[in-house]
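1. My questions concern the predicted model and sequence given below.
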Amino acid sequence: MTRSYPELAWLFASGTWADEESARLRAAFRERFCEYDDGRAAERVVRAVMLGEPLPEPAGDPGLVPAQTAGRDLLTPS
């Protein structure tokens, strides 16, 4: 996590964001906070809040997020 632009620039320049520890931390974050992130969460919010439609159940396995379904962490270089 960075708190300023210079820290963010250093993070990208250093390559630290691509190490195994960073990948593990991102995976732990997704597991804890992205249970229903299936690529359609924003659509469900708009339909429920703006259009008054009932909230449907998330499609597929709600524990999967796009990076996991692709079989790799999208932020880690191949």
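-> Looks like it arrived, so ask away.

2. going forward, measure contacts between C-alpha atoms and count neighbours the same way
-> OK.

3. Helix, strand, or coil at residue 8?
-> helix (DSSP: H, G, I helix; E, B strand; the rest coil).

4. tell me which element residue 43 is part of?
-> helix 41-49 (DSSP states H and E).

5. can you pull the buried residues of that helix?
-> Going by neighbour count (16 or more other C-alpha atoms under 10 Å), the buried part of helix 41-49 is residue 44.

6. Pasting the second one now:
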Amino acid sequence: MSILRQKIDDELDLLDTKAMALLYEQLRQLNRASSNRKQAGQSVPGIEEVLQHTAMFTGNWSQDIVREREEH
């Protein structure tokens, strides 16, 4: 078993039933979202793609978000 799986397994042993049920639902949603992305041919962009897109943006996105929130 990998180290990560062992760490996860150790933490799972510490959870109560209510927390396990919540975690189970979150895992199902995560798997469903991942499956939907694969079916749609989408993938998570790599850091290079993110940097390329942000380099092309000349505006101030943080100011745009603040302004939008102030309007609402």
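-> Great, that's in hand. In this text the structure is predicted, and so the values were computed from the model without any measurement.

7. what TM-score do we get after superposing?
-> Overlay of the two chains. TM-score (TM-score structural alignment, normalised by the length of structure 2): 0.29; 41 aligned residues with a C-alpha RMSD of 4.0 Å.

8. still on that earlier bit, and the next helix or strand past the helix holding residue 43 of structure 1?
-> With DSSP H and E, the next secondary element past helix 41-49 of structure 1 is helix 66-69.

9. ok so, going back, helices or strands next to the helix holding residue 43 of structure 1 in the packing?
-> The contact analysis (3 or more C-alpha pairs under 8 Å, 6 or more residues apart in numbering; DSSP states H and E) places helix 41-49 of structure 1 against no helix or strand.

10. Could you measure from residue 17 of structure 2 over to residue 23 of structure 2?
-> Residue 17 of structure 2 sits 10 Å away from residue 23 of structure 2, going by C-alpha to C-alpha, to the nearest Å.
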